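Chemist: just to be clear, the model below is a prediction. Sequence and coordinates:
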Amino acid sequence: MSKKILILAGDYVEDYEIIGPYVVLSTVGYEVDVVCPDKKKGDTITTAIHDFEGAQTYSEKRGHNFAITLDFDAVKVSEYVGLVIPGGRAPEYIRLNKRVLEIVQEFDKDKKAIAAICHGAQVLTAAKVLGKRKCTCYPACSPDLGDNYKEVAIDGVVVDENLISSPAWPGLSKWMKAMLDYLEAKITLK
């Protein structure tokens, strides 16, 4: 079986929520491809750093340039065992891309791991894959999920079948552990 993971991203994706999964999954031996609609291998996307600094919502600062590793048009879902959908502002517009929705639907049809964090749940709802399953997201996105929304602590995680979700980057470690558990990843230290 393939040991490849796909990350769907776009400009102003949340910095921690793309870099964290990329590093974790690569470290444990997965080949990780990062794609963005209308971008090719070697192009970059701009990330955003969101922080909780006491305002009514998170603050946003420009993050890093993150390199795309595969042409968007070259994605073949059959080559991957899991999908990661980071948050930030990218989900609000990549969900308008028909192929993005088809990719999510293909992963879900085959019950492959789908890990969404923060605003990433907006892509799940646009792809109409939730059914009766529960997931979580950044609280401001909860109206998008309706009855599918499950409230958890900001560092919590919800697993319902192949859907793995967390509200925001403080949950990165639990979120990635839940994905690795779903993938039955074996990690051995020497």
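Modeler: That came in fine, so what should we check first? Residues are numbered from 1 along each chain as shown.

Chemist: contacts, neighbours, all on C-alpha from now
Modeler: Fine.

Chemist: how about the helices in this protein?
Modeler: For the chain, the helices defined by DSSP state H occupy 15-27, 90-94, 98-109, 121-126, 142-145, 172-182.

Chemist: packed most tightly, which of those helices would that be?
Modeler: Ranked by mean neighbour count under mean count of other C-alpha atoms under 10 Å, the helices of the chain are led by helix 121-126, which reaches a mean of 24.

Chemist: contact partners of that helix?
Modeler: Applying C-alpha atoms under 8 Å, 6 or more residues apart in numbering, the contact partners of helix 121-126 are 85, 87, 91-92, 94-96, 101, 104, 116, 130, 135-137, 141, 144-145, 165.

Chemist: spatially nearest residue to Tyr182 (excluding sequence neighbours)?
Modeler: Of all residues not flanking Tyr182 in the chain, Ala113 sits nearest, at 6.8 Å (C-alpha to C-alpha, 6 or more residues apart in numbering).

Chemist: okay, now the one you found: neighbour count?
Modeler: Per other C-alpha atoms under 10 Å, the neighbour tally for Ala113 reads 24.

Chemist: surely it touches Ser165?
Modeler: No - in this structure Ala113 lies outside contact range of Ser165 using C-alpha atoms under 8 Å: 10.7 Å.

Chemist: how near is the residue positioned nearest the centre of the chain to Ala55?
Modeler: For the chain, Ile85 is the residue whose C-alpha lies nearest the centre (C-alpha atoms, centre = their mean; 1.8 Å). Counting by C-alpha to C-alpha, to the nearest Å, the gap from Ile85 to Ala55 is 26 Å.

Chemist: what about Asp147, distance to Asp38?
Modeler: If you go by C-alpha to C-alpha, the gap between Asp147 and Asp38 works out to 33 Å.

Chemist: typo on my end, Gln122
Modeler: The gap separating Gln122 from Asp38 is 19 Å, by C-alpha to C-alpha.

Chemist: swap in Val152?
Modeler: Val152 is 34 Å from Asp38, where distance means C-alpha to C-alpha.

Chemist: which one's more surrounded, these two?
Modeler: Set Val152 next to Asp38 and count neighbours by other C-alpha under 10 Å: Val152 wins out with 16 against 11.

Chemist: list the contacts of that one.
Modeler: Contacts of Val152 (C-alpha under 8 Å, 6+ apart): Thr136, Val158, Pro167.

Chemist: take the one below as the second:
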Amino acid sequence: MEKSKKILFLTGDFTEDYETMVPFQMLQMVGYEVHAVCPDKKKGDTVKTAIHDFEGDQTYSEKPGHNFVLNYTFSEVNPGDYEGLVIAGGRAPEYLRLNQGVLDITKYFAENNKPLAAICHGIQILTAARVVNGRKLTAYPAVGPEVELAGGTYVNVPVDDVVVDRNLVTSPAWPAHPKFIRAFLDVMGVKIDLGELVSAEATV
């Protein structure tokens, strides 16, 4: 894969920590240039992340996470420069979906059948952009009613699973990262040769 290929990564304040940190780094690991952006923020600014966990309450708990440094300026984004779009979850999507620029970018990837991935509450941006009509997808369960109201078919899968509908890749939450990223790379047309890994281990 050429180093010049780019992924747009959408995040924001109080995004889920793992759902920002892990995909951002995993996509860089395989060679993509990943531009992490947030509306009204520029390169070098930070977003605060939140750690969501399940500790016996009726919903998830929330604790402070890291300060994640954005590496690109949202106002300079040209969607046509990117091979795919990844949307992080957490609390950020509930306010990011009010930004028309975010919705326009999301519609661009959907309407041009370009790879589009969202996890957990990130699906709230897909429903607000009205790009799930007639599609099968999953999300954090509390977002399921929004998917149905937006004309999509909500698929209830285990928290570590993924749903793929053509160019659209969705997962319920961060435990799905291995399958979520693998499925997104498949949609992107990236193949990782595990034979090379086996050969390397054999020589150690």
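Modeler: Thanks, I have the structure now. From a predicted model like this one, the values you see are computed outputs, not experimental measurements.

Chemist: show me what the residue nearest to Tyr182 of structure 1 aligns to in structure 2.
Modeler: Alignment note: Ala113 of structure 1 maps to Pro115 in structure 2; criterion TM-score structural alignment.

Chemist: its match against Ile87, yeah?
Modeler: No - counting by C-alpha under 8 Å, Pro115 of structure 2 does not reach Ile87; the two are 11.4 Å apart.

Chemist: just the strands in structure 1 please.
Modeler: Counting by DSSP state E, structure 1 has these strands, from start to end: 4-8, 13-14, 31-35, 44-51, 59-67, 82-85, 113-117, 158-160, 163-166.

Chemist: could these go into CSV alongside distance to Lys177 of structure 1?
Modeler: As requested, the strands of structure 1 are arranged in CSV below (distance: least, C-alpha to C-alpha, whole Å):
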stretch, distance to Lys177 of structure 1
strand 4-8, 15
strand 13-14, 19
strand 31-35, 16
strand 44-51, 22
strand 59-67, 23
strand 82-85, 13
strand 113-117, 11
strand 158-160, 11
strand 163-166, 10
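
Chemist: and the ones you listed: which comes nearest Lys76 of structure 1?
Modeler: Lys76 of structure 1 lies closest to strand 4-8 among these, at 9.8 Å (C-alpha to C-alpha).

Chemist: quick one: the closest one aligns where in structure 2?
Modeler: In the comparison with structure 2, strand 4-8 of structure 1 aligns to the range 6-10 (TM-score structural alignment).

Chemist: before we move on, what about stretch 83-98 of structure 1?
Modeler: Using TM-score structural alignment, stretch 83-98 of structure 1 corresponds to residues 85-100 of structure 2.

Chemist: can you check stretch 125-135 of structure 1 too?
Modeler: Here stretch 125-135 of structure 1 aligns to structure 2 at residues 127-137, judged by TM-score structural alignment.

Chemist: in the matching stretch, what's buried?
Modeler: Thr127, Ala128, Ala129, Arg130, Val131, Val132, Arg135, Lys136, Leu137 (16 or more other C-alpha atoms under 10 Å).

Chemist: same deal with stretch 32-45 of structure 2?
Modeler: For stretch 32-45 of structure 2, by 16+ other C-alpha under 10 Å, it's Tyr32, Glu33, Val34, His35, Ala36, Val37, Cys38, Pro39, Lys41, Lys42, Lys43, Asp45.

Chemist: ditto for stretch 78-98 of structure 2
Modeler: Residues of stretch 78-98 of structure 2 classed as buried by neighbour count (16+ other C-alpha under 10 Å): 79, 82-94, 96-97.

Chemist: and stretch 141-158 of structure 2, by the same measure?
Modeler: Quick answer for stretch 141-158 of structure 2 (16+ other C-alpha under 10 Å): 141, 143-144, 146-148, 150-157.

Chemist: so what's the residue nearest to Ala139 of structure 2 when sequence neighbours are not counted up against?
Modeler: Distances taken as C-alpha to C-alpha, 6+ apart put Pro172 closest to Ala139 of structure 2, at 4.2 Å, once the chain neighbours are dropped. Neighbouring residues of Pro172 of structure 2 by C-alpha under 8 Å, 6+ apart: Ile119, Cys120, Thr138, Ala139, Tyr140, Pro141, Val157, Pro158, Val159, Asp160, Asp161, Val162.

Chemist: now swap in Asp15 of structure 1 and tell me
Modeler: Contacts of Asp15 of structure 1 by C-alpha under 8 Å, 6+ apart are Thr47, Ala48, Ile49, His50, Gly63, His64, Gly88.

Chemist: so of these, which two are at opposite extremes in space?
Modeler: Spatial extent of these (C-alpha to C-alpha) is set by the pair His64 and Gly88 at 13.3 Å.

Chemist: which neighbours do these two have in common?
Modeler: Shared contacts of His64 of structure 1 and Gly88, defined by C-alpha under 8 Å, 6+ apart, are found at Asp15, Ala48.

Chemist: counterpart of Lys61 of structure 1 in structure 2?
Modeler: Under the alignment (TM-score structural alignment), Lys61 of structure 1 maps onto Lys63 of structure 2.

Chemist: thanks a lot, catch you later.
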